[in-house]
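Colleague: Just the structure for this:
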Amino acid sequence: MDIYATSFFAFTYGLLTDTILDLNYNLYGYFNEGFDWLGLTAIIMYFPAISFLFLNFYPFNKRAGQKVLYILLWSGFSISFEWLSLQTGFFYYNGWQLWYSAILYPAIFTSLIMNLKLINSFK
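Modeller: The predicted model follows:
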């Protein structure tokens, strides 16, 4: 149940971030510029699924080095997926750069872990 709550957090966080950076600043987006139903569908499906998979296999009981490696591997996967999304037209840039995402992905994945730990602290 905790991972589902964090997946909802990921969806909300992603939707808010994408709305601001896409619709307000026009830095990037899904499929077409402006609001797009298909893009919203992608956000609804992508963020919860990735966060669920990431957290479900996170090595909570392992050493710090293994945790860092896990986050870096998921960040690498996310960068690769974003690059592939750019190549296929699923995603586009208007001023955003792939290296911005490379810097942000470890922080995003860390925030998912912190959110899950926060939720677990209320038990």
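
Colleague: Only C-alpha atoms from now on, for both contacts and neighbour counts.
Modeller: Will do.

Colleague: Go through the helix or strand hosting L38 and flag the buried ones.
Modeller: Using DSSP states H and E, L38 maps to helix 37-56. By neighbour count with 16 or more other C-alpha atoms under 10 Å, helix 37-56 contains the buried residues 39, 43-44, 47-52, 54-55.

Colleague: Now show me the structure for the sequence below, then we'll compare the two:
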Amino acid sequence: MLFLLASVVVFNVAALWIPKRLSRLEMWTNILFAAALQLVVDMYLDVKLQLYGYFNKGVDWGFLIAVCGIYPAVGTMFLNYYPLHGSLLKRTGYILGWTVASLLYEFASLKSGYFYYDGWRIWYSAMCYPLLLGLLVWHLRFIRRLKR
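Modeller: This is a model prediction of the structure:
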């Protein structure tokens, strides 16, 4: 639990401290989109299929600390510096860098005990993170089109 709480503090301080390139509307809509996506994915992979989970099997209130305390801050930091107009190589490298960082954090979460696998493998995450990060980018572009 200490690792999770320390992560919440560090990620949120970092997200608040960085210079913002996103509008408040873009941050808010992407936070809501990411939270909804995370909850749907967890509902199936954690609760229904029981492939992984937070703290204990089944629905656990502790997972809200991770979902509400970490994902909004990390999603905001990811999108804030995403090179929307960069080359394909730069955009791909950025997503791969965040994928590696996410895998390292997931591994640390496993070791700390707030996250567990029960049929899930880390290489599944390695395949999913680029897709999920790409969905965040797609959503940001979608919101910007709607704003125009």
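
Colleague: picking that back up, so which of the buried residues of helix 37-56 of the first structure would you say is closest to Y70 of the first structure?
Modeller: Using C-alpha to C-alpha, the shortest approach to Y70 of the first structure within the buried residues of helix 37-56 of the first structure belongs to F54, at 8.9 Å.

Colleague: So what does that closest one match up with in the second structure?
Modeller: For F54 of the first structure, the aligned residue in the second structure is F78 (criterion: TM-score structural alignment).

Colleague: and the gap between that match and G97 of the second structure?
Modeller: 10 Å (C-alpha to C-alpha, to the nearest Å).

Colleague: cool, L84 of the second structure as well?
Modeller: Taking C-alpha to C-alpha, one finds L84 of the second structure at 15 Å from G97 of the second structure.

Colleague: so what corresponds to F9 of the first structure in the second structure?
Modeller: Alignment note (TM-score structural alignment): F9 of the first structure maps to F33 of the second structure.

Colleague: For the most centrally placed residue in the second structure, list the residues it contacts.
Modeller: Nearest residue to the geometric centre of the second structure (C-alpha atoms, centre = their mean): Y71, 4.6 Å. Contacts of Y71 of the second structure were listed using C-alpha atoms under 8 Å, 6 or more residues apart in numbering, and they are 31, 34-35.

Colleague: which ones among those residues are found in strands?
Modeller: Assigned to strands by DSSP state E, none of these qualify.
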